[in-house]
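K.L.:
Below is the sequence, then the predicted model.
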Amino acid sequence: MRFSTFLAALLPVGAALAQNTTWTVKVGENGTLSYNPTSVQAQVGDTIAFNFSVAKNHTVTQSTFANPCQNLTNPDGSTGIDSGFMFVNATNVTSFPQWSFTLNNASAPLWFYCRQTGHCEQGMVFAVNPTAEKSFNAFQANAMNSTAANGTATSSTSGSSGASGSGSSNASGTGSSSVGSPSASATGKGNNNGAGAVRMSGAAIAMTAVGVVAGVLL
């Protein structure tokens, strides 16, 4: 009887865990300056995993709707999360880096851009939970109407470094198998404004250092 009660108590927990989704986002797919998909509608506990699988040097950097191409800076001076530059060399690549974070607050949209020189201004932006009032299209238009801003042309990192690979935009486990295999955990610098735990793959740990040096590559 007690065992049955224990199992019944665990059922809601198991159901909640089963509902968590991993959203896989391809960064720079087919050499384009884009994130695919361009936005996701995620819930608390969902993971957004970014796969870097092209011979480019991109970032996933948190910004704001009003200033799409500038690093998010909070009033206390802390910054949003940042993958760091993920340089992928097409020669003899056997594994690709992946960078991901878990959403811990879905009450407001999160905005991201690539801070490689000129990429944001060409529309390379991404959104989590955009709304009708603050849509992805409006965010991207703001980015394309902006000029090169602080953080866009630098190769230094701000916050957590990250990783990537290749995947699809499908939900519920499509990209989860590649998240953290192997993995390291890190915490973004300062207030992450809704983005929780940050993780990077083993390939990203090495490639992040290369990306910092090669940050001027397009």
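P.N.:
Ah, there it is.
K.L.:
going forward, measure contacts and count neighbours with C-alpha atoms only.
P.N.:
Noted.
K.L.:
Tell me where this structure has strands.
P.N.:
22-27, 35-36, 39-40, 47-52, 57-58, 61-63, 86-87, 98-103, 110-113, 125-128, 183-186, 195-201 (DSSP state E).
K.L.:
could you say what helices and strands the fourth one packs with?
P.N.:
Contact here means 3 or more CA pairs under 8 Å, 6 or more residues apart in numbering; DSSP states H and E; on that basis strand 47-52 packs against strand 22-27, strand 98-103.
K.L.:
Off-centre distance for the last one?
P.N.:
This means strand 98-103. 6 Å (CA atoms, centre = their mean, to the nearest Å).
K.L.:
and the angle for it with strand 195-201?
P.N.:
160 degrees (axes from the mean of the first three to the mean of the last three CA atoms, to 10 degrees).
K.L.:
Where is the longest helix in this protein?
P.N.:
helix 2-19 (DSSP state H).
K.L.:
starting at the chain centroid, how far to that one?
P.N.:
Remark: helix 2-19 is offset 31 Å from the chain centroid, using CA atoms, centre = their mean.
K.L.:
try stretch 36-49
P.N.:
Distance, centroid of stretch 36-49 to centroid of chain: 9 Å (CA atoms, centre = their mean).
K.L.:
For that stretch, measure first residue to last.
P.N.:
Using CA to CA, to the nearest Å, the end-to-end distance of stretch 36-49 comes out at 11 Å.
K.L.:
And it, what's buried?
P.N.:
36-40, 42-49 (16 or more other CA atoms under 10 Å).
K.L.:
another structure for you, compare them:
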Amino acid sequence: MQMHMGLVAAIAIAAARAAVHKIDVGKGGRTYTPDVVKAEKGDVLEFRFVGGIHDAVTGDMSRPCQPAARKDGAFSSGVFKGSPSTSEVFKVTVDSKDPMMVYCSVGMHCSDGMVMVINPTADSSLDAFKAAAKGKDGKSPGGAFGGQLGSPSV
């Protein structure tokens, strides 16, 4: 029983340390705000759809505006009609410190620069991803996966 309580305490402490990164989607147009996030393993990305019609999809630097393979860490929010008074968000728990490319698959949004980077590196910067996405058609993975809907954190 003591070992069980110790495990519960360790999990609670780890959860308390996880940061929540609030990302506004569609605030002021075809944007993710912020468009660069540095996150630790266990942190939560909270996509808040505040304007327009958008989604958030993990992509690949070598295939911009195309969904990444459905593997650990990949996600798609599904399409949302944003509202400043949104009461529902899409939450993703970060499972690695590797770079993640995120794009909007709606229409030409990705091509127009609606992209962001989680944990950028010199080889996977926001500027490089935007340049690679220019002129590419956005492709939807066809539905939500890899995260969960929930209430916005305070």
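P.N.:
It's in. Only a predicted model underlies this, so the values are computations on that prediction, with no experimental measurement involved.
K.L.:
So after superposing, what's the score?
P.N.:
The TM-score (TM-score structural alignment, normalised by the length of the second structure) is 0.80; 149 aligned residues with a CA RMSD of 3.2 Å.
K.L.:
Export the helices and strands packed on strand 47-52 of the first structure to TSV and append columns for distance to residue 63 of the first structure and mean neighbour count.
P.N.:
Converted to TSV, those look like this (distance: least, CA to CA, whole Å; neighbours: other CA atoms under 10 Å):
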stretch	distance to residue 63 of the first structure	mean neighbour count
strand 22-27	17	28
strand 98-103	15	28
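K.L.:
Can you lay out those strands as a markdown table showing distance to residue 4 of the first structure?
P.N.:
Compiled in a markdown table, those are given as follows (distance: least, CA to CA, whole Å):
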| stretch | distance to residue 4 of the first structure |
| --- | --- |
| strand 22-27 | 31 |
| strand 98-103 | 33 |
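K.L.:
With residue 126 of the first structure as the reference, name the closest of those.
P.N.:
strand 22-27 (9.5 Å; CA to CA).
K.L.:
between that closest one and strand 98-103, what angle do the directions make?
P.N.:
140 degrees.
K.L.:
how big is the offset of strand 22-27 of the first structure relative to the second structure?
P.N.:
On superposition with the second structure, the mean distance recorded for strand 22-27 of the first structure (mean CA distance after the TM-score superposition for the first structure) is 0.3 Å.
K.L.:
What range does that strand cover in the second structure?
P.N.:
Aligned by TM-score structural alignment, strand 22-27 of the first structure corresponds to residues 20-25 of the second structure.
K.L.:
Please state the offset of the matching stretch from the chain centre?
P.N.:
Put simply, stretch 20-25 of the second structure sits 8 Å off its chain's centre (CA atoms, centre = their mean).
K.L.:
can you check stretch 90-104 of the second structure too?
P.N.:
Taking mean C-alpha positions (CA atoms, centre = their mean), stretch 90-104 of the second structure and its chain are 5 Å apart.
K.L.:
just stretch 79-90 of the second structure next, same as before
P.N.:
The answer for stretch 79-90 of the second structure is 14 Å, by CA atoms, centre = their mean.
K.L.:
Same check on stretch 198-216 of the first structure?
P.N.:
Centre-to-centre, stretch 198-216 of the first structure and its host chain are 14 Å apart (CA atoms, centre = their mean).
K.L.:
So which elements touch the longest helix of the first structure?
P.N.:
Using 3+ CA pairs under 8 Å, 6+ apart: helix 2-19 of the first structure touches no other helix or strand.
K.L.:
on that earlier part again, I'd like a version of the strands of the first structure in TSV, one that adds distance to residue 12 of the first structure as further columns.
P.N.:
Formatted as TSV, these follow (distance: least, CA to CA, whole Å):
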stretch	distance to residue 12 of the first structure
strand 22-27	20
strand 35-36	33
strand 39-40	25
strand 47-52	20
strand 57-58	40
strand 61-63	33
strand 86-87	39
strand 98-103	20
strand 110-113	28
strand 125-128	26
strand 183-186	27
strand 195-201	23
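K.L.:
Out of those strands, flag the one nearest residue 76 of the first structure.
P.N.:
strand 61-63 (15.6 Å).
K.L.:
In the second structure, which residues correspond to that closest one?
P.N.:
The aligned range for strand 61-63 of the first structure is 57-59, by TM-score structural alignment.
K.L.:
Average offset of the matching stretch relative to the first structure?
P.N.:
Mean deviation for stretch 57-59 of the second structure: 0.8 Å (mean CA distance after the TM-score superposition for the first structure).
K.L.:
Buried residues of that stretch, list them for me.
P.N.:
57-59.
K.L.:
Residue 211 of the first structure: what's its closest spatial neighbour, skipping adjacent residues?
P.N.:
residue 87 (4.3 Å; CA to CA, 6 or more residues apart in numbering).
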